[in-house]
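# Based on what follows, work out the 3D shape:
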Amino acid sequence: MPVAHLPPAPARTVAPAVPVRRRLPAPAEVAAVAVPAALTLALGLWGIRRQDTLWGDEAVTYAMAQRDLTRIWHTAQHVDLVHALYYAVMHEVFAVLGGGLLTLRLPSVLAMSAAAAGVGLLGLRLAGPRAGLLAGVVFAVLPQVQKYAQEGRSYALVCALVAWAGPALLAGAARPARWRWAVYGSVMLAACLLHEFAVLALAAHGVTLAVARVPRPVLRAWGVTAAGVAAGLSPLVVLSAGQSAQVSWIEGPVRLPGVLAVTVLGVVCARPSLGARGPVRLWSLALPLLVLPGLLLLIASLVRPIFVDRYVLYSGVGGALLLGAWADAVLRGRRCHRAGWVAAAVVLAALVPPSLALRTPQSRSNDATAVGAAVREAGRPGDGLLFLPGRHRVLTAAAPRDTRALTDLALARDPVSSDTLAGAELPARDIPARMREFDRIVAVRVTDARARTDPRELAKTDTLRRHFHPESTTRVHGARVTVYVRDDDAGARG
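As a prediction, the model looks like this:
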């Protein structure tokens, strides 16, 4: 048949591509993330002003945030390099929102709320919505979480970043892609730069992947990412090693029983068989994060004491996941009877007193606001001012008006111009002569074992003992404010 007479080919119709629609999260899944975040936010805002007081470390943050970024960087060359990034962040927060206790603590409240959401999301992905909800709620009510949610320091921000590094790790393990590992590495590096001991969480994640027996390419990708984080952190580690005297206040005994108790609790809660939603199971993520950072810090403390609970605050993420998943397993097994609910009510009731106590000035090791007020009330214009030891000058750093009418006798250069936290003091040989020029001295004394061998502190105490006598003493939380009067009244100013 000629080509011209061939019948026309039937028309082919191509059905339009149906766009892939992502499944909307179920209400229970939304609740697993939103409820813990809302609860943590509410608990963080409750009593956030702490009776309008702040303690010494917060006073440092407040004073440092007032300095410009150049001064913060110059100060970090001498002291507190590990907190330099946090001070820079708070400087920008203060620039936008202004000063005040609410501004000082609000970033921590928001960060801890984000951490609770991250805990809920981890529980949701690894063990289901109810486990995520329970884990997030457990995290929100932990006393340590409530405490550092209301503190103007970096620990809540570190906790939030470590919590959200968990979902990034799961995403990278389940669907490997360079950008996923880049996200994970960026989050972990930010956490480590805010506080270098966050690198212990990185080690815990490595154990997680090893225990989960993920494919070798995944383990290799994590190794490359971890090496990048370590490389980015290494300058901070090297430079901050020269400032190790800052942690000389940490003393034993090393808390071995506490670490062992946490380990036993974690193992018990990890026993139930928890559902896996990917290559990583809940216990394999949560248990190393709960145990390993504290254990590594404990081992390091055998050489030099550096174990402080707040340095590994993010371990609470692992503990909350295990407790939440354990409670979910109990509910799924229908083993939860009336006694179980009574026990839960008793635990929640037992948390009320410490929750109330955390919102008082006495919940911290000192009360910088009370110290400043006591100095202001005890001093007269023209009196001398003495800090014993001088490093505790930071207690009045946030409110200079409390000491403005007094003369700081041992101070050679103020904290800002000397790029330090507490200022530069005169040599020990010059302090006694300066003190003897004054008839009244207001002394702020803080118990500090390190002052016993410091020549400057010995010169101060010896001069007070030989040439002055105490007239009155006001005791405040964490310090004593004493007015000393010179024994020789010939030069009294009346």
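
# only C-alpha atoms for contact and neighbour calcs from this point on.
OK.

# Do a quick rundown of the helices in the stretch 301-450 of the chain.
Counting by DSSP state H, counting those that start in this stretch, the stretch 301-450 of the chain has helices at residues 315-332, 338-357, 368-378, 431-435.

# most neighbours per residue, which of these?
Neighbour counts (mean count of other CA atoms under 10 Å) averaged over each of the helices of the stretch 301-450 of the chain peak at helix 315-332, with a mean of 24.

# Just put the helices of the stretch 301-450 of the chain in CSV and tack on distance to residue 128.
CSV is the format used below for these (distance: least, CA to CA, whole Å):
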stretch, distance to residue 128
helix 315-332, 9
helix 338-357, 21
helix 368-378, 45
helix 431-435, 66
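
# doesn't residue 306 make contact with residue 297?
Yes - with contacts defined as CA atoms under 8 Å, residue 297 counts as touching residue 306 at a distance of 6.9 Å.

# The residue nearest to residue 445 when sequence neighbours are not counted: neighbouring residues, count only.
The shortest distance from residue 445 to any non-neighbouring residue, by CA to CA, 6 or more residues apart in numbering, is to residue 388 (4.7 Å). Neighbour count of residue 388, defined by other CA atoms under 10 Å: 21.

# Just list the residues touching the most centrally placed residue in the chain, thanks.
Nearest to the geometric centre of the chain sits residue 155, at 1.1 Å (CA atoms, centre = their mean). Taking CA atoms under 8 Å, 6 or more residues apart in numbering, we find residue 155 in contact with 108, 148, 195, 310, 311, 313.

# The structure of the following sequence is requested for comparison with the preceding one:
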Amino acid sequence: MSSPISGISGAAAGRWAPRAASVVPLVPALWTLALGLWGLSRQDSVWRDEAATWQVANRSAGEIWHMLDQVDAVHGLYYLLMHGLFEVFGASTTTLRLPSVLAVAGAAACVAVTGRRLAGPGRAGLWTGLGGGLALGLLPAVQFHLQEGRPYALVAAGAALATLLLVRAVEPAGTTGRADATRTTGARRWRWPGWAAYGLTVLVCALLNWLSLLILPAHAATLLWVRARRRTWCGWAVAAGAAVAGALPLVLFSRSQSDQVSWIPPLTWHMLIGPAVLLAIGGLGAWLDRPGVGRPSVAAVGLPLLAVPQVGLIGLSLVQPLFLDRYVLFSMVGLALLIGAALGAAVRALRPRSPRAARLLVPVVVAVAGVAMLPVELAKRAPASRVDDVLAVADEVARLKGAGDAVLFVPAARRDTALVSPAAFAGLTDLALARGPVESGTLKGEEADPARIRAAMLAQRRILLVTDAAKVARPVSAERDAVKTAVLREHFRVTADAQVRGRRVTVYERTG
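From the prediction side, this is the model:
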């Protein structure tokens, strides 16, 4: 049976074209949704970054606002969103991760529509959009955040939508002829509502992660590339300026909490290998793109969207270490567009020689890529894909604890295990904790001074220590943690020890 998208010609093809256009975003969205739902619970594991989302989302709105004044203001909007979802649907790994799955599925649909609009009418345009949309969910970085209870997938979806809105604004600039007059008139009616939607989308992305504002210079590069009209530049400048103005208070305030990212290592040459590979792949897709006369191209949109955020983050990291690929996950939207352009070019080149092979090219390539990526896909869905699992070690605590036991956490951030699984720690005395996380408006609480911690430890018979597994543990540096480990070493002996999924719980008994 011939493909419904490409196997029809003449009048039938004209009638099918609108229906085919509606299928283009639907297929990548469903494909990405299936990838996201596959293994969503990751064997009932939750790692430290997601644990922060989990424990904050379980606080009241007032408690979240109190915390944001002290820490994590940059994620405030996301925490409030997840709080609402937890209130309605309950706390679970599905509620935690499903927003990211739906966001990437929406991003894939936007990529498909954008790719098709840029590649132009006809079968090659359909396959460009379809190929780009299907490719997005297979990219390794996207695979990781597709099932992640953090805001980066939502930012990627917003970037994909903002890019589609930009293309919608720019596209009529090169239209000519009577048939395009209707489109141009429609564009004028759309212009200011469209720019308002664009500005709002960029603002929401910035409130989820203000480094997403790097999309603005990327879009400016696109406008330069396509030689946009002055009216288009004015609309974009107003929308972009409004978004920046709306996000600026958060940017300035969150800078006072910059200690949160002090753990990020300085930029090194080996960190640039990944971006270099991505840019090489994207550059190939841009080179293969052949835009129609007078039309903005996939290359003009996709290459800046891929390159500018990557290069911009590298530049910022020279001033302050910030280089984490998740901060510019949204640039993968540009890479997906360029992959779609390469697939569309391959379809155009193959069609004169073998129309049937041209129709099958994109499905076959996506299927082969899916099979080739299967080890990566399975690895991303395993608990070992993350540095630790706060739920697994909680089970070990519940198994090892006894009546009258106490607990310590080294470093203090490992208290997230107790905050996510409080039932496992019921009956245990937290010896170091002076003020709880909710009361203090922090993620890990405030601990007592070292002398008080030492005195409390020496009054105990058995202490459970929750820390990192040996292979991922860092040397103790904080004074409180040094006191904890010194007292345990000098006055206690190990009676039980369990390491599971990046975390460790050790039972100590008093020797004297």
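
# Between the helices of the stretch 301-450 of the first structure, which one is closest to residue 230 of the first structure.
Among the helices of the stretch 301-450 of the first structure, helix 315-332 comes nearest to residue 230 of the first structure, with 19.9 Å by CA to CA.

# In the second structure, which residues correspond to that closest one?
Under the alignment (TM-score structural alignment), helix 315-332 of the first structure falls on residues 331-348 in the second structure.

# what do you get for stretch 226-243 of the first structure?
Under TM-score structural alignment, stretch 226-243 of the first structure corresponds to residues 240-257 of the second structure.

# Check what contacts that stretch and list those residues.
Contacts of stretch 240-257 of the second structure (CA under 8 Å, 6+ apart): 70-74, 199-200, 202-203, 206-207, 210, 213, 216.

# Show me the strands in the second structure, by range?
406-410, 429-430, 433-435, 446-447, 462-468, 492-500, 503-510 (DSSP state E).

# contacting residues for residue 342 of the second structure?
If you count contacts by CA under 8 Å, 6+ apart, residue 342 of the second structure has them with 128, 284, 285, 286, 288, 289.

# ok, now with 6 Å
285, 288 (CA atoms under 6 Å, 6 or more residues apart in numbering).

# Okay, and which of the contacts of stretch 240-257 of the second structure map to helices?
199, 200, 202, 203, 206, 207, 216 (DSSP state H).

# what number of residues lie near the closest residue to residue 331 of the second structure other than its chain neighbours?
Of all residues not flanking residue 331 of the second structure in the chain, residue 306 sits nearest, at 4.6 Å (CA to CA, 6+ apart). Residue 306 of the second structure is flanked by 28 other residues according to other CA under 10 Å.

# before we move on, the earlier item: show me just the buried residues among the contacts of residue 155 of the first structure.
108, 148, 195, 311, 313 (16 or more other CA atoms under 10 Å).

# and of those, the nearest to residue 54 of the first structure?
After measuring those against residue 54 of the first structure - CA to CA - the closest member comes out as residue 148, at 12.8 Å.

# Residue in the second structure paired with that closest one?
Taking TM-score structural alignment, the alignment pairs residue 148 of the first structure with residue 145 from the second structure.

# how much space between the closest residue to that match other than its chain neighbours and residue 364 of the second structure?
Nearest non-adjacent residue to residue 145 of the second structure, counting by CA to CA, 6+ apart: residue 153, 6.1 Å away. Separation of residue 153 of the second structure from residue 364 of the second structure (CA to CA, to the nearest Å): 27 Å.

# go on, residue 109 of the second structure?
20 Å.

# re the thing from before, return the distance of the aligned partner of the residue nearest to residue 445 of the first structure in the second structure relative to residue 504 of the second structure.
Structural alignment (TM-score structural alignment) places residue 388 of the first structure against residue 410 in the second structure. As judged by CA to CA, residue 410 of the second structure and residue 504 of the second structure stand 10 Å apart.

# Give me the common contacts of the two.
residue 467.

# Taking the ones in helices among the contacts of stretch 240-257 of the second structure, tell me the two that lie furthest apart.
Longest span within those, CA to CA: 207 and 216, 14.4 Å.

# Can you say which of the helices of the stretch 301-450 of the first structure is nearest to residue 41 of the first structure?
It is, among the helices of the stretch 301-450 of the first structure and with distance given as CA to CA, helix 338-357, at 14.3 Å.

# Direction-wise, compare that closest one with helix 315-332 and give the angle.
Orientation check (axes from the mean of the first three to the mean of the last three CA atoms, to 10 degrees): helix 338-357 of the first structure against helix 315-332 gives 160 degrees.

# got the contact list for helix 338-357 of the first structure?
Identification of contacts with helix 338-357 of the first structure by CA under 6 Å, 6+ apart yields no residue at all.

# change it to 10 Å
43, 46-47, 50, 138, 141-144, 146-147, 330-331, 363-364 (CA atoms under 10 Å, 6 or more residues apart in numbering).

# Show me which of the residues you listed is closest to residue 36 of the first structure.
residue 138 (8.4 Å).

# count of residues packed around residue 193 of the second structure?
For residue 193 of the second structure, using other CA under 10 Å, the count is 11.

# What of residue 413 of the first structure?
Residue 413 of the first structure: 15 neighbours (other CA under 10 Å).

# and the alignment partner in the second structure of it, what is it in contact with?
By TM-score structural alignment, residue 413 of the first structure lines up with residue 435 in the second structure. Applying CA under 10 Å, 6+ apart to residue 435 of the second structure gives the contacts 441, 442, 444, 445, 446, 447, 448.

# residues in contact with the last one?
Residues in contact with residue 448 of the second structure (CA under 10 Å, 6+ apart) are 431, 432, 433, 434, 435, 454, 480.

# any idea how far the first one is from residue 441 of the second structure?
Just to be clear, that refers to residue 431 of the second structure. To residue 441 of the second structure, residue 431 of the second structure is 19 Å away according to CA to CA.

# can you check the second one too?
Taking CA to CA as the criterion, residue 432 of the second structure is separated from residue 441 of the second structure by 17 Å.

# Equivalent analysis for the last one, please.
Using CA to CA, one gets 20 Å for the distance from residue 480 of the second structure to residue 441 of the second structure.

# about what we covered before: could you dump the strands of the second structure into a markdown table and include distance to residue 277 of the second structure?
What follows is the strands of the second structure, written out as a markdown table (distance: least, CA to CA, whole Å):
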| stretch | distance to residue 277 of the second structure |
| --- | --- |
| strand 406-410 | 38 |
| strand 429-430 | 47 |
| strand 433-435 | 46 |
| strand 446-447 | 43 |
| strand 462-468 | 33 |
| strand 492-500 | 34 |
| strand 503-510 | 33 |
